[in-house]
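Undergrad: After the sequence you'll find the predicted model.
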Amino acid sequence: MTVTAPRSERPTRTGRLARLVDSDPFNLAIAGVIVVNAIVLGLETFPTVMASYADQLILANNICYGIFVVELVLRFASYGRRPQDFFTSGWNVFDLIIIAGVWIPGVRENATLLRLLRLGRIARLLRFLPDARVLIATVWRSIPPLMSIVVLTLLILFIYGMVGWALFGEALPASWGTVTRAMLTLFILLTLENFPTYLEEALTVTPWATVYFVSYVLVAAFVIFNLLIGIIIGSMESAREREALREAKESGITGDAVARIHDIREALDALEADVQILRERDAGARE
């Protein structure tokens, strides 16, 4: 597992302290403490374990918290004469909220908020996983186009819900008695769960149920899911390109060079595909 500090933090920091907090051993050690903290939190959910080792678990949790505080102080100090740059990193702000949040008045007295903050420490593990950061960026960038998919899905559910209410509403009121019930039934069918059951019930009402359900599955389940997958894949590719471009800029590589490298990779992929096709044709000719 590769553990690295977020690249966005590095340009404004120099010196031994910055090299320390950006080093792989330091980040690997912090990631290990986060894992230990997660294990401790998990053990606290077992009443028998808490009955026997409550003091030890509380001590372990406090030690982990102390290490996180020291880490946060070191990261803040690593910015030297530009401490304001510490807040330009979203991960730094997140760490500050999670670690210092327990000292906000009222938080310590609220067991639910305190547990959420402690769980937030586990989420800090994502900070040290580059691939996880790409996935987070993918989800974030997928939100705007996903809104269009949501609107399209609601429109399809409403149209098919009205048709389903007209066809099966009187005979099957539990599932199709109102447009909202029909839309809920159709939403469940998006996962194809209980599809045979709903189809068999509907066929007792009208033979057109087959056309209705098959067309809905083709339009909603397959088309919408494929669009959703396409959006996520496109967003992931965009996130990876942005991550590569940012790393290249920090390494002194220009944007044009990155673009050329990307074009070369695409050309190599196309060449490999052509070679594979030629091999398959050659194997077929020999047979």
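TA: Ah, there it is.
Undergrad: okay, CA-based contacts and neighbour counts for the rest of this
TA: Noted.
Undergrad: Tell me, how many residues neighbour residue 163?
TA: By the measure other C-alpha atoms under 10 Å, the count of residues near residue 163 is 16.
Undergrad: just residue 140 next, same as before
TA: When counting by other C-alpha under 10 Å, one arrives at 12 neighbours for residue 140.
Undergrad: In which helix or strand does residue 122 reside?
TA: Counting by DSSP states H and E, the element that carries residue 122 is helix 111-123.
Undergrad: from the middle of its chain, how far away would that helix be?
TA: Its chain's average C-alpha position is 19 Å from that of helix 111-123, according to C-alpha atoms, centre = their mean, to the nearest Å.
Undergrad: Ok, stretch 165-178 next?
TA: Worked out by C-alpha atoms, centre = their mean, stretch 165-178 lies 38 Å from the chain centre.
Undergrad: quick one on the thing from earlier: and the next helix or strand past the helix holding residue 122?
TA: The element immediately downstream of helix 111-123 (helix or strand, assigned by DSSP H and E) is helix 130-168.
Undergrad: ok, second structure coming up, stack it against the first:
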Amino acid sequence: MISNDTLQSRFNQLRTNKAFELFVVGIIIFSALVIGAKTYDIPPLISNAIVITDWFITIFFLVEITIRFLGEPRKRDFFKSGWNIFDTTIVVVSLIPIEDSELALVGRLVRVFRVLRMVSIIPELRTLLISLLKALPQLGYVALMMFIIFYIYAAIGSMFFASVNEELWGDIAISMLTLFRIMTFEDWTDVMYETMTDYPFSWVFYVTFIFLSAFAFLNMIIGIVVNVLDEQHRKERQEEGEPTLRELQNELRELKDLVRQSSRPRTPQE
């Protein structure tokens, strides 16, 4: 008879197996395709087949969560991970038969969020998301500064260009939407040339705004995210026991001291 420790070890080997992880990722992608197929106008027969397929996918996810739970050495630690709680919630809610009820829309939304399970399965995606969340406080200050720049330029645009085009510069809110369009380079030259008919030097307004928003602040955002991502990778390497650069430098210094001491000529007293 197989002991509990042996079963736990086998389940642990299965859940950490790369082939099993790739298979789970494949099922998640297939689940996303099934969800997308439901948005088309398809014959009833195919629609019923998709519903049955969706239930098989849900049962597979339930089995996969069970395997991951049984493979955990300490079962209480399984729910200490936010990713495990998220995955379990998505699977459990998907099991509730609410297709023909008032909560059918909720059921469809939950199935859409099953695609996010790829983040919990693939460590690289998990690292990206964690880095992005950690960068949000710093990005908040950049966003605040961008809002100030937007507000100033929107006020100036409303004052000068409202007489040129009321639909684009009528008030400060519409002006901010127009500036967002300019920042994304969506036909911004048409907006500029329109105002240049009355204000020939209005190009300075657009060029300086684009430089501040699209170039300066965008590069700041990229720099913050890349810096936080690098720190997250360094932290993960330390948690995995991989030596840091400083530790390697200290070990190299100790080796140099040992070599220097061993190569030093000894005196007769020694």
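TA: Perfect, thanks for sending it. What you see is a predicted model; the values in this text were computed from it and never measured.
Undergrad: Which residue numbers in structure 2 does the helix holding residue 122 of structure 1 align to?
TA: When helix 111-123 of structure 1 is aligned against structure 2 using TM-score structural alignment, it corresponds to residues 104-116.
Undergrad: Need the contact partners of the matching stretch.
TA: 28, 29, 31, 32, 35, 90, 93, 94, 98, 99 (C-alpha atoms under 8 Å, 6 or more residues apart in numbering).
Undergrad: Select only the buried ones of those in ChimeraX?
TA: What follows is the ChimeraX syntax for the buried subset of those, where burial is set by 16 or more other C-alpha atoms under 10 Å:
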select :28,29,31,32,35,90,94
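Undergrad: For the contacts of stretch 104-116 of structure 2, give me TSV that also has distance to residue 228 of structure 2 and secondary structure.
TA: Written out in TSV, the entries for the contacts of stretch 104-116 of structure 2 read as follows (distance: C-alpha to C-alpha, whole Å; DSSP: H, G, I helix; E, B strand; the rest coil):
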residue	distance to residue 228 of structure 2	secondary structure
28	28	helix
29	29	helix
31	32	helix
32	30	helix
35	34	helix
90	29	helix
93	34	helix
94	35	helix
98	41	coil
99	42	coil
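Undergrad: among the contacts of stretch 104-116 of structure 2, which two are most distant?
TA: Taking C-alpha to C-alpha, the two most distant members of the contacts of stretch 104-116 of structure 2 are 29 and 98; they sit 23.0 Å apart.
Undergrad: quick one on the thing from earlier: next, the mean deviation of the helix holding residue 122 of structure 1 compared to structure 2.
TA: Taken over the aligned residues, the distance from helix 111-123 of structure 1 to structure 2 averages 1.4 Å (mean C-alpha distance after the TM-score superposition for structure 1).
Undergrad: try stretch 151-162 of structure 1
TA: Following superposition, stretch 151-162 of structure 1 is found to deviate from structure 2 by 1.0 Å on average (mean C-alpha distance after the TM-score superposition for structure 1).
Undergrad: what does that stretch correspond to over in structure 2?
TA: Under TM-score structural alignment, the match for stretch 151-162 of structure 1 in structure 2 covers residues 144-155.
Undergrad: who's in contact with that stretch?
TA: Against stretch 144-155 of structure 2 from outside (C-alpha under 8 Å, 6+ apart): 169, 172, 173, 175, 176, 179, 205, 209, 213, 217.
Undergrad: Kindly report the same for stretch 220-231 of structure 1.
TA: Outside of stretch 220-231 of structure 1, the residues that reach it under the criterion C-alpha under 8 Å, 6+ apart are 142, 145, 146, 149, 153, 156, 190, 191, 192.
Undergrad: can you give me how far that stretch is from the chain middle?
TA: Computed by C-alpha atoms, centre = their mean, the separation of stretch 220-231 of structure 1 from the middle of its chain amounts to 18 Å.
Undergrad: same check, this time on stretch 26-40 of structure 2
TA: 20 Å.
Undergrad: Check stretch 100-115 of structure 1 too.
TA: The gap between where stretch 100-115 of structure 1 is centred and where its chain is centred comes out at 26 Å by C-alpha atoms, centre = their mean.
Undergrad: Next, count neighbours for the equivalent of residue 169 of structure 2 over in structure 1.
TA: In structure 1, residue 169 of structure 2 lines up with residue 176, judged by TM-score structural alignment. For residue 176 of structure 1, the count of nearby residues is 26 (other C-alpha under 10 Å).
Undergrad: contacting residues for residue 176 of structure 1?
TA: Residues counted as contacts of residue 176 of structure 1 (C-alpha under 8 Å, 6+ apart) are 161, 164, 165, 168, 169, 170, 182, 185.
Undergrad: which two of the residues you listed lie the greatest distance from each other?
TA: Using C-alpha to C-alpha, the pair of the contacts of residue 176 of structure 1 lying farthest apart is 170 and 185, separated by 15.2 Å.
Undergrad: These two - which one has more neighbours?
TA: Neighbours per residue (other C-alpha under 10 Å) separate residue 170 of structure 1 from residue 185, with residue 185 holding more: 18 against 13.
Undergrad: how close does the strand or helix carrying the more buried one sit to structure 2?
TA: In this structure, residue 185 of structure 1 sits in helix 179-189 according to DSSP H and E. Between helix 179-189 of structure 1 and its aligned stretch in structure 2, the superposed structures give an average distance of 1.7 Å (mean C-alpha distance after the TM-score superposition for structure 1).
Undergrad: Trace residue 193 of structure 2 over to structure 1, please.
TA: Under the pairing rule here (TM-score structural alignment), the equivalent of residue 193 of structure 2 within structure 1 is residue 200.
Undergrad: Tell me the counterpart of residue 239 of structure 1 in structure 2.
TA: Matched across to structure 2, residue 239 of structure 1 falls on residue 232, judged by TM-score structural alignment.
Undergrad: hang on, the earlier thing: now the buried members of the contacts of stretch 144-155 of structure 2.
TA: Here the buried ones among those, as counted with 16+ other C-alpha under 10 Å, turn out to be 169, 172, 175, 176, 179, 209, 213, 217.
Undergrad: As CSV, those residues with distance to residue 248 of structure 2 would be great.
TA: Output for these, formatted as CSV (distance: C-alpha to C-alpha, whole Å):
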residue, distance to residue 248 of structure 2
169, 60
172, 57
175, 55
176, 52
179, 50
209, 47
213, 42
217, 37
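Undergrad: how about the equivalent of residue 184 of structure 2 over in structure 1, secondary structure?
TA: Counting by TM-score structural alignment, residue 184 of structure 2 lines up with residue 191 in structure 1. Counting by DSSP: H, G, I helix; E, B strand; the rest coil, the backbone at residue 191 of structure 1 sits in coil.
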